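> Next one to model:
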Amino acid sequence: MTKTIKTFKKIGVKEKKLPHDLNVPEKKSTVNPIEDQVELLKKQMHNTSDLTLEDMYVGSIKSKLCFIDSICDSTFIYEKIQQPLSLNGAINEEKLQLNSQQELTQLFSSAKLYFSKDLKDMGKKLIEGYALLLISELDILCFIEVKGSEKRTISEPTTQTIIRGPKDGFVEDIQTNISLIRSRIKNQNLCFRKYTIGDDTGTSVIVAYLGNIVNDKILKEITQRIEDIKTFAIFESANIEEMIADKTFTPFPLVYNSERPDSVTAHILSGKVAILVDGTPFAITAPATFNDFFSISEDYYQPFFMATFLRIIRYFSFVISLLLPSLYVAIITFHHEMIPTALITKIFSQREGIPFPAVIEALVMELTFEILREAGIRMPRAVGQTVSIVGGLVIGQSAVEAGIVSNFMVIIVALTAIASFVSPVYNLAISTRLLRFIFIILGGTIGFYGIILGLIFMVAHMNSLRSFGVSYLTPVTPFYPEDQQDTFVRVPFFFMLSRPKFLKTKKPAQQYKDNSPTPPPIKEEGQKE
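Predicted coordinates for the structure are as follows:
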């Protein structure tokens, strides 16, 4: 292969002073000689050093092969371009006449080809992983796909781990992610719609949905918002999420994100729309409801009663993470009568000598723990976990011994931190961490009244949120009795007959109306069959 590649004479790109106007002419006819086309290509690529230009003679026909070696794979160049040319007998006899698109298609039958008469396509297609074959006797541009780049192997997701279920996760290559979805949904109605977003980055964005299930109004709204995006760069799906979500100032995530193909596939099957972005392993699905952030794929791989129990624990942990420090501060500050006498005596005996009020104590401890958490995440993995654990133990113990905080406050902050880790989606956990400080201030200033007032405002705010026209608190408000089968509890599969009603899908049925499996009746001895 190396020997064959060396048969091409490589031409270096020379530095030349460029004119001020580098715009490509609007004229689409390419009657220019090869050298003029090469010069125009150099201007389009700004004389980049990884642009490779190779002289070739196909039989007696002069041609030039152009490609970007940092994107293209030399193996593909050999297999898709050099090998078909070397095996063609007409080349050695110099009888080959490449003067039509049909002849090129037959010659490079094993490769993906793209033809164009627009000179502006030269630079665009090269950065997409195509090689350009310029032929002196042909008035058309022939592009041959030879893209090849290093890809991360499919591995287990790191942000959403489960005990039972598939262990594969999305990667940064969008084609691999599409194949992971295709392998789970072998359905001709599965559609992928491609967009290119970002004037500078040209990032590929894929919208995935089931054409026979999805609500056309929701699909149209999502695709319209994606088409309306005007930006210079897209680096991660979070950029798309922020640009298409309803423009509401809210700490709650309005779009679901996951790096698990099975979770995204389940959302597509339920009638939602998935969005994949090239360069990130995180896919997003919409519309999203508050309940989506408490459901994980493992709920459907465990017995339904265990899944229900674990889901209730997640809701309970959310309440603890949000309200426990503020409730403690409110009780200590204003509502002593709510605690048994023996317990309140114990608490105040430990608080004796503490220089700060409970609200300041709670805010300082919570802020300290947030700093430790971020330090543990951002530091190298070898020492990050050690820093967060040892730092928490040392600082907590030292603060208690110094009389700055009480033992009960350390216990409250630790329980709150553990409860916050139960959240299966990181976006919701961040929202809880932010709101916790607001509730601590409300509980420390006006007690339970402040906490209740904050809850009223929070629920009212959540009720006002919309995710692509769907109420955020659906199916609780508005209330859909049919959708309660998979909200706070998870009923058995044979009872989950319909898709979410609030999505108004084209195909509401999700399961066949079969009776639950039951063993045959035991017949008495002597009883007739």
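
> contacts, neighbours, all on C-alpha from now
Will do.

> that's a strand at residue 186, yeah?
No - assigned with DSSP: H, G, I helix; E, B strand; the rest coil, residue 186 falls outside any strand and is coil.

> For the comparison step, fold the sequence that follows:
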Amino acid sequence: MKENKKTVSVPPKLMAELAEKLKSSFDIAQIPLIIEDKEAHLFYLKTVVDGEKLQNVIIKPFFELNTIEHFEAYLNSLPNKSEVPSNEELLVELTRGFLLIAIEERFIFLELRKVNSDTVHPTLMEATIHGPQLAFSEDLATNLNIIRQNYHGASLVMNTYQLNDRSNRMIALLYDEESVNLKVLNKIKEKIELLEVPLVQSAGDLERLLTDKKYNLYPTTILTERPDRIVYNITGGKVIVMVDGSPQAIIAPVVFFDFMVSMESNYHNFWISLFTTFLGYFGLLTCLLLPSVYVAVTSYNPEILRTELALTVTGSRIGVPYPSYIEVLFMLIFMELLTEASIRLPKAVSATATTVGGLILGTAATEAALASNIMIIVVAAVAISTFVIPINELGFSIRITRIFLIIFTSLFGLNGLIVGFLLLIMLLANKDSFGEPYFKFFILAKNDEKKVNNE
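Predicted coordinates:
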């Protein structure tokens, strides 16, 4: 027996080849485990493998089990065992936190990932008073677990794909196979499979790449951080796309009215939900049309106001040296700058800096006769109304659209505003989201479509 005992531990050829390919990385680990007639070789990257799990799950049992056969049987019974992929995929999987174990000429592949980004964050973009207060994490496995915990239907399907880019990120496709629209599902799968980009870092990146037209102003998917919104849309037959490393998920297809749905409305009674929905649409029209209406009634069509109100508006503009559309654009641009500053500044100072900056700017502008008092009221109303829109992506689109409406109104007065608004309606009516009309009141689930067709 002593003659057959190996005195020199030589790693398998595959591990030597992997080490050669990764030789420029400092975190390669090749560990031989040898005791008496038992021998095994470990190959992994130290920066992505959990050392504590490695010690407790692999190394400690190796020295406690009697034979190498027992150790191999133990490894094959672990739930995190996977098939050994091809050489190219093997390198990618090793960088994700997988461990390659060699026992003689047999290989076992285990996942021992060290995850530092699995903390579930509170909701930031879509905060509500009632309902869940936690959003997603930046770890895909944690996010899929959250969805499973909130959606217990056996028909829920979760498919994973690996992006063909430098990051080789994993993405997940979620849908209910009993209610999903197969045409939409196949279209999304096709777009994902045909992606050819150098890098995808987040769900926002992928959302932009899945869009049919590069220069779309109005979004055709929803980017959300709320698990309850995800579950709500899965139940409605929609497709969810999640990206590893991103705390948001993509919902497709969507219609315009989906952007005006706040999850808060689901946790109130009918009348409160109706009132909050009305406030949302009123805020949408206010932030979109109010600056253009101000330009129209002050410069072109003051006769549509009552005489007293027209005189009040005109009196407030005494001393302002330029037309109303310059005044509106001037104040709106500074309002946009304050909004962007509140996003970019550190949280400790953003609220104070933007509030003080807004007050000083408004007071100085009126005292210097650069803007009227009514203009300050209009800008404040527009700013408040913009933040009533539940989905932030639509808010950005509205902020850009109102500038185009101001230009139309500045050129043609109230008629220009009406024409510009009608052009906007026509544009949205001709849009679609993965084949679904953008102005459809709601997207029917597959089973509901069958009922409608039968009737």
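
> Residue 406 of the second structure matches what in the first structure?
Under the alignment (TM-score structural alignment), residue 406 of the second structure pairs with residue 440 in the first structure.

> tally of neighbours for its match?
A count of nearby residues for residue 440 of the first structure, using other CA atoms under 10 Å, gives 28.

> do the same with residue 36 of the first structure
Using other CA under 10 Å, residue 36 of the first structure has 12 neighbouring residues.

> Give the helix, strand or coil label for the residue mapped onto residue 380 of the second structure from the first structure.
Alignment note (TM-score structural alignment): residue 380 of the second structure maps to residue 414 of the first structure. Using three-state DSSP, the structure places residue 414 of the first structure in helix.

> repeat for residue 453 of the second structure
Put simply, residue 453 of the second structure is helix when judged by three-state DSSP.

> Distance-wise, check it relative to residue 447 of the second structure.
Counting by CA to CA, to the nearest Å, the separation of residue 453 of the second structure from residue 447 of the second structure is 10 Å.

> With neighbour numbers in mind, choose between the two.
The residue with more neighbours, out of residue 453 of the second structure and residue 447, is residue 447; 13 against 7, by other CA under 10 Å.

> ok, residue 131 of the second structure to residue 377 of the second structure distance?
Applying CA to CA, the value for residue 131 of the second structure to residue 377 of the second structure is 34 Å.

> same deal with residue 56 of the second structure?
66 Å.

> before we move on, what about residue 270 of the second structure?
32 Å.

> how close does the match of residue 380 of the second structure sit to residue 273 of the first structure?
Residue 414 of the first structure is 38 Å from residue 273 of the first structure, by CA to CA.

> For the two, indicate the residue with more neighbours.
Neighbour count, other CA under 10 Å: between residue 414 of the first structure and residue 273, residue 273 has more, with 25 against 17.

> Looking for the alignment partner of the more buried one in the second structure.
Using TM-score structural alignment, residue 273 of the first structure lines up with residue 239 in the second structure.

> could you list every residue that touches its match?
173, 174, 175, 180, 185, 233, 251, 252, 253 (CA atoms under 8 Å, 6 or more residues apart in numbering).

> Repeat the analysis, applying 7 Å as the threshold.
Contact analysis of residue 239 of the second structure by CA atoms under 7 Å, 6 or more residues apart in numbering lists 174, 175, 185, 251, 252.

> Which members of the residues you listed define the maximum pairwise distance?
The span of these, defined through CA to CA, is set by 185 and 251 at 11.6 Å.

> Next one: the nearest residue to residue 420 of the second structure once chain neighbours are set aside from residue 296 of the second structure, what distance?
Excluding its sequence neighbours, the residue lying closest to residue 420 of the second structure (CA to CA, 6 or more residues apart in numbering) is residue 405, at 5.9 Å. According to CA to CA, residue 405 of the second structure and residue 296 of the second structure sit 11 Å apart.

> do residue 425 of the second structure as well
20 Å.

> And residue 374 of the second structure, by the same measure?
For residue 374 of the second structure, the distance to residue 296 of the second structure - CA to CA - is 14 Å.

> Tell me the buried residues within the contacts of residue 239 of the second structure.
174, 175, 185, 251, 252 (16 or more other CA atoms under 10 Å).

> Take those residues and write them to JSON lines, including secondary structure and distance to residue 82 of the second structure.
Output for those, formatted as JSON lines (DSSP: H, G, I helix; E, B strand; the rest coil; distance: CA to CA, whole Å):
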{"residue": "174", "secondary structure": "strand", "distance to residue 82 of the second structure": "22"}
{"residue": "175", "secondary structure": "strand", "distance to residue 82 of the second structure": "25"}
{"residue": "185", "secondary structure": "helix", "distance to residue 82 of the second structure": "28"}
{"residue": "251", "secondary structure": "strand", "distance to residue 82 of the second structure": "30"}
{"residue": "252", "secondary structure": "strand", "distance to residue 82 of the second structure": "32"}
